[in-house]
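Colleague: model this:
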Amino acid sequence: MSRRVLITAGASGIGLAMAQAFVMAGDEVWVTDVDAAALEALPETIIARHCDAADEARVAEIMAEVGTLDVLCANAGIAGPTAMVEDVDLTDWRTCVSVNLEGAFLAVKHGLGPMKAVKRGSVIFTSSTAGIFGYPNRAPYAAAKWAIIGLMKTVAMEAGPFGVRANAICPGAVEGERMEGVLAREAAAKGMTRDQVYEGYAASTSMRSFVEARDIADMAVFLASDAARRVSGQVIAVDGHTENPDPKL
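Modeller: Below you'll find the model as predicted:
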């Protein structure tokens, strides 16, 4: 049976991989994104809507348009600044926390009601291994991703009696444009080369590698499926087993 799926920040990166995976599963997929050009490039098989994840009025408008949801992927996020905590600008802190945490909050605030009404649904939060470990030079991002875990567990407890599950995926270092930006900024902050920082991230995993967006998408499809019908309130890392987030600091 086809499900209705909404993915925030679904026009690129992990969100796009999720959208493609759910389309392949035969689902009706809606994505929101702030990047108008990326939305324009999406195939017709994906329903696209322009939206800033932290704009409550717009989020509410789109959720009302979508109507009943089976799967909600609260995926919107930005990397935020790379700096020691005492050097983080307050505006940069607020922007990072707003997109990562408030974006997730607004998605569930306005998307959860229809799920509870029909007594079914799966909410999947994109956190990060930064939501499991402390990350040097990434204080706003880590703080927001830790907070998403608390939000997820609360949603799981509140929505569980209505047949709605909630879980969080914690990606490790994901190959792609966003991670390349992180690598460049960390290299500059630490006086290292991009390759040295990359090798440090890879060396901190037992599998000695980055993950790909499709790895995260595969987990999302599983968590939304009947095969995971009793999986809720869980923090699931897809990271090749991170042991130490920054062994070379």
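
Colleague: Could you use CA atoms for every contact and neighbour count after this?
Modeller: Noted.

Colleague: show me where the protein has helices.
Modeller: Counting by DSSP state H, the chain has helices at residues 13-24, 36-40, 56-66, 90-97, 103-118, 139-159, 177-190, 194-203, 213-224.

Colleague: can you put those helices in CSV and add mean neighbour count and distance to residue 78?
Modeller: Shown next, in CSV, are these (neighbours: other CA atoms under 10 Å; distance: least, CA to CA, whole Å):
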stretch, mean neighbour count, distance to residue 78
helix 13-24, 22, 11
helix 36-40, 15, 16
helix 56-66, 16, 18
helix 90-97, 16, 6
helix 103-118, 20, 11
helix 139-159, 21, 8
helix 177-190, 16, 8
helix 194-203, 18, 19
helix 213-224, 20, 15
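
Colleague: Here is the second sequence; please produce its structure so I can put it next to the first one:
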Amino acid sequence: MNVLDSLVPRAGLRVLVTAGGGGIGRVIVEAFQEARAQVYTCDLDPSLLDTLDPAIGRGLADVGKPADVDALVAEATRALGGLDVVVNNAGIAGPTAGIDEIEVVDWERVIDVNLNGQYLVARRTAVHLRESQGVLLNLASVAGRLGFAFRTPYAASKWAVVGLTKSLASELGPDGVRVNAILPGIVRGQRIERVIRDRAEALGRTYEDVERENLSKVSLRRMVEAKDIAAMALFLCAPGGGNISGQALSVCGNVEAL
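Modeller: You can find the predicted model right below:
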């Protein structure tokens, strides 16, 4: 195998991606499909799932609910015949507010989806990844390596995802399973637009002002694209990424502060 071939995942990988109906998740799903993988995904929104290619397996699931995750993994492994790659993508932005203004129910929902959801998926897929000596990819955020004022539940959950990733890499590595976290930066799309709008409202500033300030903290002074995240996911599942494990890999243009 030459170096260029080692950058592409082998055909036929059995891949489960959570929250693949839209956003980054959908781009990851479509990238693996383009790489000739067999893909199964889930989402909360059936209308998003309905727009996917019919060849992609799909089901409704809330990763914050154990019963939903149990059913998702059972159906995905039945449909695919096992798992080689699991992409823990599901996550929510949560509230933008001062710590004394955040309601307990909102804090708990962020933790349930962003952290507990990744635990629940890892809990049920680890046995399959051991069998295939596969790959677990956890989506974190640059907010998992930097402080993020007014976004404490989100940042806390993403720092925890990095800790979960490094711990699982140590735990599952002897069985041949690689575990890494991908830390997206400011990803162009509807989600970051909502985040900027909410932050501008919380701070009493304009959308344009907050957007300029955000980009001023990025060395490359630009947003990244969802396809950049998908490209990293593909590389980590390719032979060239075969010795990368336990890493928190930022795809962000070098975000220096939040």
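
Colleague: quick revisit: in TSV, list the helices of the first structure along with distance to residue 83 of the first structure.
Modeller: TSV is the format used below for those (distance: least, CA to CA, whole Å):
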stretch	distance to residue 83 of the first structure
helix 13-24	24
helix 36-40	29
helix 56-66	29
helix 90-97	11
helix 103-118	23
helix 139-159	8
helix 177-190	7
helix 194-203	15
helix 213-224	26
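
Colleague: just so I know, which of those lies nearest residue 243 of the first structure?
Modeller: Closest of these to residue 243 of the first structure is helix 194-203, at 9.2 Å (criterion: CA to CA).

Colleague: mean per-residue distance, that closest one to the second structure?
Modeller: In the superposition with the second structure, the average deviation recorded for helix 194-203 of the first structure is 0.9 Å (mean CA distance after the TM-score superposition for the first structure).

Colleague: what range in the second structure matches that helix?
Modeller: Aligned by TM-score structural alignment, helix 194-203 of the first structure falls on residues 207-216 of the second structure.

Colleague: So what touches that stretch?
Modeller: Applying CA atoms under 8 Å, 6 or more residues apart in numbering, the contact partners of stretch 207-216 of the second structure are 196, 197, 199, 200, 221, 222, 223, 258.

Colleague: what about the first one, distance to residue 24 of the second structure?
Modeller: By that I understand residue 196 of the second structure. To residue 24 of the second structure, residue 196 of the second structure is 17 Å away according to CA to CA, to the nearest Å.

Colleague: again with the second one
Modeller: Using CA to CA, one gets 19 Å for the distance from residue 197 of the second structure to residue 24 of the second structure.

Colleague: quick one on the thing from earlier: go through the helices of the first structure and name the closest to residue 232 of the first structure.
Modeller: Closest of the helices of the first structure to residue 232 of the first structure is helix 139-159, at 6.3 Å (criterion: CA to CA).

Colleague: and that closest one, how far from the second structure on average?
Modeller: Here helix 139-159 of the first structure, set against the second structure after superposition, deviates by a mean of 0.5 Å using mean CA distance after the TM-score superposition for the first structure.

Colleague: report the angle between the axes of that helix and helix 103-118?
Modeller: Orientation of helix 139-159 of the first structure against helix 103-118 (axes from the mean of the first three to the mean of the last three CA atoms, to 10 degrees) gives an angle of 10 degrees.

Colleague: Let me know the angle separating helix 139-159 of the first structure from helix 90-97.
Modeller: Between helix 139-159 of the first structure and helix 90-97, the angle comes out at 40 degrees (the same axes, to 10 degrees).

Colleague: which residues in the second structure does helix 139-159 of the first structure align to?
Modeller: Mapped onto the second structure using TM-score structural alignment, helix 139-159 of the first structure spans residues 152-172.

Colleague: follow-up on the earlier one: out of the contacts of stretch 207-216 of the second structure, who's nearest residue 131 of the second structure?
Modeller: residue 223 (38.2 Å).

Colleague: Spatially, what comes nearest to residue 11 of the second structure if we skip its sequence neighbours?
Modeller: Using CA to CA, 6 or more residues apart in numbering and skipping residues adjacent in sequence, the residue nearest residue 11 of the second structure is residue 36, 5.0 Å away.
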